[in-house]
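# heads up, no residue letters with this:
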């Protein structure tokens, strides 16, 4: 076995990817937020959240690598490094970068060929979704809300998946902001002005409440509100930059857009 043999996954996407690659035996600890695959929750100890981790519990597992995501886990990573653990914090934010992440993680564990096949499969299915979307009679304007208080708009890979699925993100300029604070909406009325046809909510770990969105001042004028086009996309399938977003996440978005476009 080449590469790290005892891996702690601080977020969901390395866990799901390693399972898909047939390398789950390397995983000795996972994030408590992990839901994919279901087997991981049964088989692996939960030693981290997203912004915090049980450092002593991680060290007790004697990992030779910890894998996490983004600046939000910088403090966890720094503490593990100080305690002698090798850490890889990925910072992928686009669809292309997610696919490259799969290839890089596969190479790290000596599964280069399997990872290439998995990544190629993701590219092919996204291309097929884009082809189907191109045949739709119309494209909706889509507003994606990642958090409600304060309102945070969608991250880059979500915006790109909306485009692949046949819609147009109403805040494409926000999607390029890598940090959540850069995607905070300063003026809620801007959503009203951009008049989305569809509103997608994924409130990062809590249930999306359409009735709260509808009750916002002035939002009754939004086409999506007028037509009842408010939909939840469960956060585990869209807000982790890994296989889930490229499969169940984009499929959920595409189904909503397809129904809207064909309703005509």
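Thanks, I have the structure now. Quick caveat: nothing in here was measured; it's all calculated off a predicted structure.
# use CA for all of it now, contacts and neighbours both
Will do.
# next helix or strand past the helix or strand hosting residue 104?
When elements are assigned from DSSP states H and E, residue 104 belongs to helix 95-108. Next along the chain after helix 95-108, taking DSSP H and E as the criterion, comes helix 112-134.
# tell me the angle that next one makes with helix 95-108.
Using axes from the mean of the first three to the mean of the last three C-alpha atoms, to 10 degrees, the inter-axis angle of helix 112-134 relative to helix 95-108 is 160 degrees.
# Tell me which residues of helix 112-134 come out buried.
Neighbour-count burial for helix 112-134, counted by 16 or more other C-alpha atoms under 10 Å, picks out 112, 114-116, 118-119, 122-123, 126, 129-130, 133.
# which other helices and strands contact whichever strand or helix holds residue 259?
Element membership of residue 259 [criterion: DSSP H and E] is helix 250-263. In terms of contacts (3 or more C-alpha pairs under 8 Å, 6 or more residues apart in numbering; DSSP states H and E), helix 250-263 is packed against helix 112-134, helix 156-165.
# Please convert those to CSV, extending it with distance to residue 71.
Shown next, in CSV, are the helices and strands packed on helix 250-263 (distance: least, C-alpha to C-alpha, whole Å):
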stretch, distance to residue 71
helix 112-134, 25
helix 156-165, 16
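# which one of those helices lies closest to residue 48?
helix 156-165 (24.0 Å; C-alpha to C-alpha).
# Quick check: next helix or strand after the closest one?
strand 168-169.
# now the strands for the protein?
Here the chain has its strands, by DSSP state E, at 7-9, 27-31, 46-48, 65-69, 87-90, 141-148, 151-153, 168-169, 198-201, 230-232.
# Pick the most deeply packed of these.
Of all those, strand 7-9 carries the top mean neighbour count, a mean of 27, counting by mean count of other C-alpha atoms under 10 Å.
# Contacts made by the helix holding residue 259 with the rest, please.
Identification of contacts with helix 250-263 by C-alpha atoms under 8 Å, 6 or more residues apart in numbering yields 129, 133, 136-140, 161-162, 165-167, 231, 233, 238.
# next one: stretch 192-204
Contacts of stretch 192-204 with the rest of the structure, by C-alpha under 8 Å, 6+ apart, involve 140-148, 170, 208, 218-219, 221-225, 229-235, 238-239.
# Included below, for side-by-side comparison, is a second structure:
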């Protein structure tokens, strides 16, 4: 890949430096004239202080300009989610993201203005919906190649099913990074840091991870007030009837419920699993959380199911529908998802 020089930013930095040098020179001439006209120590000291402030301001603005030009530490070699070593020679100026969680993270890193292509499902932040759509699991390779991005953020599905297309990207000089958020907070933190390294925004990535960990710790500390006898059993419904899926161990949802001191009704299951309506009734959950948003009224759909009227959550009207993006999508908004669950399951503690 040819070296990409940010001439616009470099030119602005040079122009700024020349302007500041000229300004400093003009101030010095004025000081000399004043000294010749009036040998006043107080005036001289005040002028020297003003010059020091101007020089300090110039240094700070030059440093800021240099940081904008040079970015992070490059070249850098990263091991992506399929254990490939990817060397990124220069900070990417243009990026295509084919996974909503990665798009959210890139925006949170302050690099959203570099995105020139996103997937069908990239709907947050709202600005993402104004960016060119380049497909989802089924990419539009011709469109992506025509955009000539510096970097493509893809998922494992693309690597396993469209490796020849990814090879085309790399042959065209596009850095391809296979990167997914995983199914735990720790994996999400790792993804945020990796994207920070890949985009030259490592400092901001570290800040985001610290903020998320601190917020999660606060929720955990508050949840310690919940006694074992007050602990609620929660049924989480990812997809509606007739093919009802839920989240067992090894998922974000299970970890979130553990954080707020709730029991996952499907804790004996692993990963994303399907259960029958009869099996769910036997679990007798205290609270039901739906995240699919498929039905026009998901709560009414649950209440109307045969045999569900005896479930405590139905009897007590403790059925809630939440935005699935905040509880499934591995990004900074996971904390928002945990807070929402905490308030719905234990309103007396978290409201």
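Structure received. This structure is a prediction, so every number in the text was calculated from the model and none was measured.
# TM-score of the superposed pair?
In this superposition the chains share a TM-score of 0.85, using TM-score structural alignment, normalised by the length of structure 1; 253 aligned residues with a C-alpha RMSD of 2.4 Å.
# ok, back up a step: counting by contacts, list what the helix holding residue 104 of structure 1 packs against.
Helix 95-108 of structure 1 packs on helix 12-20, helix 112-134, helix 156-165, going by 3+ C-alpha pairs under 8 Å, 6+ apart.
# so how far is it off the chain centroid?
Chain-centre distance of helix 95-108 of structure 1: 14 Å, with C-alpha atoms, centre = their mean, to the nearest Å.
# Can you spell out the matching residue range in structure 2 for it?
Aligned using TM-score structural alignment, helix 95-108 of structure 1 spans residues 185-198 in structure 2.
# just stretch 230-238 of structure 1 next, same as before
With TM-score structural alignment as the criterion, stretch 230-238 of structure 1 aligns to 319-327.
# how far does the matching stretch sit from the chain's center?
For stretch 319-327 of structure 2, the distance to the chain centre is 18 Å (C-alpha atoms, centre = their mean).
# same check, this time on stretch 217-233 of structure 1
With C-alpha atoms, centre = their mean, you get 23 Å for stretch 217-233 of structure 1.
# before we move on, the earlier item: out of the contacts of helix 250-263 of structure 1, the closest to residue 27 of structure 1 would be?
residue 238 (22.7 Å).
# and the closest one, how far is that from residue 214 of structure 1?
23 Å (C-alpha to C-alpha, to the nearest Å).
# swap in residue 60 of structure 1?
Residue 60 of structure 1 is 48 Å from residue 214 of structure 1, by C-alpha to C-alpha.
# Show me which of the two is the more surrounded one.
Per other C-alpha atoms under 10 Å, whichever of residue 60 of structure 1 and residue 214 has more neighbours is residue 214, with 18 against 8.
# Mind listing what's buried along stretch 78-85 of structure 1?
80, 85.
# before we move on, the earlier item: list of residues touching the match of helix 95-108 of structure 1?
Under C-alpha under 8 Å, 6+ apart, the answer for stretch 185-198 of structure 2 is 72, 76, 78, 88, 91-92, 105-106, 109, 179-182, 201-206, 208-209, 252, 330-331.
# ok, average deviation of it from structure 1?
Mean deviation of stretch 185-198 of structure 2 relative to structure 1 after superposition (mean C-alpha distance after the TM-score superposition for structure 1): 1.3 Å.
# how close does the alignment partner in structure 1 of residue 145 of structure 2 sit to residue 79 of structure 1?
Aligned by TM-score structural alignment, residue 145 of structure 2 pairs with residue 59 of structure 1. Counting by C-alpha to C-alpha, the gap from residue 59 of structure 1 to residue 79 of structure 1 is 11 Å.
# Over to residue 117 of structure 1?
35 Å.
# Residue 150 of structure 1 too?
Counting by C-alpha to C-alpha - residue 150 of structure 1 and residue 79 of structure 1 are separated by 30 Å.
# Contact partners for the closest residue to residue 163 of structure 1 other than its chain neighbours?
Of all residues not flanking residue 163 of structure 1 in the chain, residue 169 sits nearest, at 7.0 Å (C-alpha to C-alpha, 6 or more residues apart in numbering). Listed by C-alpha under 8 Å, 6+ apart, the contact set of residue 169 of structure 1 reads 141-144, 159, 162-163.
# How about residue 257 of structure 2?
263-264, 338, 341.
# For residue 291 of structure 2, see how far away the spatially most central residue of structure 2 is.
Compute the mean C-alpha point of structure 2, and by C-alpha atoms, centre = their mean the closest residue is residue 105, 2.2 Å away. The gap separating residue 105 of structure 2 from residue 291 of structure 2 is 21 Å, by C-alpha to C-alpha.
# go on, residue 48 of structure 2?
65 Å.
# Redo the contacts of residue 169 of structure 1 as TSV? Include distance to residue 100 of structure 1.
As requested, the contacts of residue 169 of structure 1 are arranged in TSV below (distance: C-alpha to C-alpha, whole Å):
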residue	distance to residue 100 of structure 1
141	29
142	27
143	27
144	24
159	18
162	20
163	19
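# do you know how far the residue lying farthest from the centre of structure 2 is from residue 30 of structure 2?
The C-alpha centroid of structure 2 is most remote from residue 37, which lies 61.7 Å away (C-alpha atoms, centre = their mean). Counting by C-alpha to C-alpha, the separation of residue 37 of structure 2 from residue 30 of structure 2 is 11 Å.
# Could you dump the strands of structure 1 into a markdown table and include distance to residue 176 of structure 1?
A markdown table is the format used below for the strands of structure 1 (distance: least, C-alpha to C-alpha, whole Å):
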| stretch | distance to residue 176 of structure 1 |
| --- | --- |
| strand 7-9 | 26 |
| strand 27-31 | 27 |
| strand 46-48 | 28 |
| strand 65-69 | 17 |
| strand 87-90 | 17 |
| strand 141-148 | 14 |
| strand 151-153 | 11 |
| strand 168-169 | 12 |
| strand 198-201 | 18 |
| strand 230-232 | 22 |
